[in-house]
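Student: Sharing a model prediction with you, sequence too.
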Amino acid sequence: MCRHIAYVGETLAVGEVITGPVHGLYRQSWAPRRQRHGTVNADGFGVGWYADGDPVPARYRRAGPIWSDPNVVDLARVVRTEALLAAVRDATEAGADSEAAAAPFASGRWLFSHNGAVRDWPRSAAGLAAGLPAQSLLGLEARCDAAFVWALVLHRLACGDEPGGAMADAVGEVGAAAPGSRLNLLLTDGATITATAWGDTLWYLHTPGRSTAVASEPYDDDPRWREVPDRTLLTADRTEVLLTPLKESP
């Protein structure tokens, strides 16, 4: 379900990690190489990026498949950035295919994506929803599991949690309420990347001091790509990548 990627590092054109690589996100929309659930990611897409000197990212999202939008290749060719998050979507359930349900979700300086599915959605999330303030639920961009998981993470960030703690706690809470869920989450503020590997593939490509890319699967055949073990929290910037095991709630 879905493919996504985040990048922080030296300035590049968005297309260098989205449309240009032979196995980039653009191609992963119809021919992913390592996707375990689903085969085609045609239920929407989105790209979020940070302009120089502006901490609040811009977004471009659409409800249809990325290959059907003639503007994407041109935009990716000319937009340059030091950080981005992009995703192509395979919807958890039919009918939740609007543009608002396409990642990345955003708030302030944050961009977020969820690759996976909450098992037995939405029934399994009822208890978790009771723990959120009303404004978090009323502010959901879409009525889908990804938007709800984003609300859980964002609530923790707003309460002062560090990104790693916010992501780990949200994954643990959802995993306990809905066993069997796939919860690969991806978060960036334009300088750092935080991700979870929980039920699906996650890889990273790190060039020390220059850049880090974190993705559902490699966009090329560079031998420096490293797979993240399942049940792992990844925190990274352009200088280092840290991996921490995630514990499942009892």
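Tutor: Arrived safely, thanks for sending. Residues are numbered from 1 along each chain as shown.

Student: switch to C-alpha atoms for all contacts and neighbour counts from now on
Tutor: Fine.

Student: what about the strands in the chain?
Tutor: Secondary structure of the chain (DSSP state E): strands located at 3-13, 45-49, 58-62, 80-88, 105-107, 110-117, 182-188, 193-197, 203-207, 211-215, 226-227, 232-236, 241-245.

Student: and residue 124, which of these is closest to it?
Tutor: For the strands of the chain, proximity to residue 124 was assessed by C-alpha to C-alpha; strand 110-117 is nearest, at 11.6 Å.

Student: re earlier: need the strands of the chain in CSV (columns: mean neighbour count and distance to residue 145).
Tutor: Converted to CSV, the strands of the chain look like this (neighbours: other C-alpha atoms under 10 Å; distance: least, C-alpha to C-alpha, whole Å):
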stretch, mean neighbour count, distance to residue 145
strand 3-13, 24, 16
strand 45-49, 27, 16
strand 58-62, 18, 18
strand 80-88, 27, 15
strand 105-107, 20, 12
strand 110-117, 27, 7
strand 182-188, 27, 10
strand 193-197, 28, 16
strand 203-207, 19, 23
strand 211-215, 25, 20
strand 226-227, 16, 25
strand 232-236, 23, 20
strand 241-245, 14, 24
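
Student: Please name the nearest non-neighbouring residue to residue 149.
Tutor: Of all residues not flanking residue 149 in the chain, residue 170 sits nearest, at 7.3 Å (C-alpha to C-alpha, 6 or more residues apart in numbering).

Student: let's bring in a second one:
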Amino acid sequence: MCRHIAFLGEPLALGELLVSPPHALYRQSWAPRRQRYGTVNADGFGVGWYADGDPVPGRYRRPGPIWADPSFADLARVVRTGALLAAVRDATEPGADGEAAAAPFAAGTWLFSHNGAVKGWPGSLAPLAATLPAEELLRLEARCDSALVWALLLHRLRAGDELGRALAETVTEVAEAAPGSRLNLLVTDGETIAATAWGDTLWYLARPGDRTVVASEPYDDDPHWHEVPDRTLLSATRTDLVLTPLKEPSSCTSPTRSS
């Protein structure tokens, strides 16, 4: 169910990260190596990136497969950025809202993606949906599970919660409401990345001074890639990365630091 990636580091062309590596996100759209659920991610794609001097990211999304969009090749060749979030999609429910359901979702400075599926959707999250203000529900970009999970997270972020805390609490809340859900969430504001490993694969590559990459799976065979344990919150900047174990709802543990 989808592949995604976030990057912070020295500016580079989108294609250097998303297309050129031997197992880049582009290739993962039809030949992922570590995807546990589904085999082809052809139900939409998107990339969001940050330009110097502008904290609000730009986005490019399409409802079809990334390999079928000739315009993306030009975009990836010339657009440079020091921060991005991109995803290719395998829809939980075929035909659900097309481009509007393709990550990354965006609001203000934030970009968001969900790799997974909510068990029992939509009934399982109806009680949580009822806790959101009606206006926020009416502003949902799509009618898919990812869009509602994003709305729940965004509600916390707008209330002032720190990125990692908001992400962890959203995951545990959804997991309690819908046991058996797969909730690998990925969010960035262009300065930090927060992600959860909850039911699917998550990896990171940390090279202080060069790049921090968090992805569903490695885009090459660099030995410095590390797999994130399941039930873990990852919080990263360009220079630091922290892994915090996540328990089933209502447990806390101490974080571990990785360089």
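Tutor: Structure received. Note that the structure is predicted; figures quoted are calculated from it, not measured.

Student: Let me see the TM-score of these two.
Tutor: Once superposed, chain against chain, the TM-score is 0.99 (TM-score structural alignment, normalised by the length of structure 1); 250 aligned residues with a C-alpha RMSD of 0.8 Å.

Student: Return the distance of the one residue sitting closest to the centre of structure 1 relative to residue 216 of structure 1.
Tutor: Residue closest to the average C-alpha location in structure 1 (C-alpha atoms, centre = their mean): residue 113, at 2.7 Å. Shown here: residue 113 of structure 1 relative to residue 216 of structure 1, a distance of 11 Å by C-alpha to C-alpha, to the nearest Å.

Student: Pull up the overlap in contacts between these two.
Tutor: residue 4 (C-alpha atoms under 8 Å, 6 or more residues apart in numbering).

Student: May I see the strands of structure 1 arranged in CSV, with distance to residue 156 of structure 1 as well?
Tutor: Formatted as CSV, the entries for the strands of structure 1 read as follows, by distance: least, C-alpha to C-alpha, whole Å:
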stretch, distance to residue 156 of structure 1
strand 3-13, 21
strand 45-49, 22
strand 58-62, 23
strand 80-88, 20
strand 105-107, 13
strand 110-117, 13
strand 182-188, 13
strand 193-197, 14
strand 203-207, 25
strand 211-215, 22
strand 226-227, 28
strand 232-236, 16
strand 241-245, 19
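
Student: Among those strands, single out whichever gets nearest to residue 147 of structure 1.
Tutor: strand 105-107 (7.3 Å).

Student: That closest one aligns to what range in structure 2?
Tutor: Matched against structure 2 by TM-score structural alignment, strand 105-107 of structure 1 falls on residues 105-107.

Student: how far is that stretch from where the chain is centred?
Tutor: 11 Å (C-alpha atoms, centre = their mean, to the nearest Å).

Student: what's the mean distance for it versus structure 1?
Tutor: Mean deviation of stretch 105-107 of structure 2 relative to structure 1 after superposition (mean C-alpha distance after the TM-score superposition for structure 1): 0.2 Å.

Student: what's that stretch in contact with?
Tutor: Looking at what lies outside stretch 105-107 of structure 2 - C-alpha under 8 Å, 6+ apart - the contacts are 111, 112, 113, 147, 150.

Student: Apart from its neighbours in sequence, what residue is nearest residue 204 of structure 1?
Tutor: Closest to residue 204 of structure 1 by C-alpha to C-alpha, 6+ apart is residue 214, at 4.3 Å.

Student: okay if I get the contacts of stretch 105-107 of structure 2 as TSV plus distance to residue 138 of structure 2?
Tutor: Listed next are those as TSV, based on distance: C-alpha to C-alpha, whole Å:
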residue	distance to residue 138 of structure 2
111	19
112	19
113	20
147	12
150	13
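
Student: Which single one of those is nearest to residue 166 of structure 2?
Tutor: Closest to residue 166 of structure 2, out of all of the contacts of stretch 105-107 of structure 2 and judged by C-alpha to C-alpha, is residue 150, at 10.9 Å.

Student: Distance of the closest one relative to residue 187 of structure 2?
Tutor: 10 Å.

Student: Let me see the ranges of the helices in structure 1.
Tutor: 25-28, 72-78, 126-129, 134-138, 145-158, 163-177 (DSSP state H).

Student: Which one of the ones you listed lies nearest to residue 49 of structure 1?
Tutor: Of all the helices of structure 1, helix 72-78 comes closest under C-alpha to C-alpha, at 10.5 Å.

Student: just to revisit the earlier point, ok, which pair from the contacts of stretch 105-107 of structure 2 is furthest apart?
Tutor: 111 and 147 (12.1 Å).

Student: what's residue 25 of structure 2 in contact with, if anything?
Tutor: 3, 4, 5, 18, 19, 87, 88, 219.
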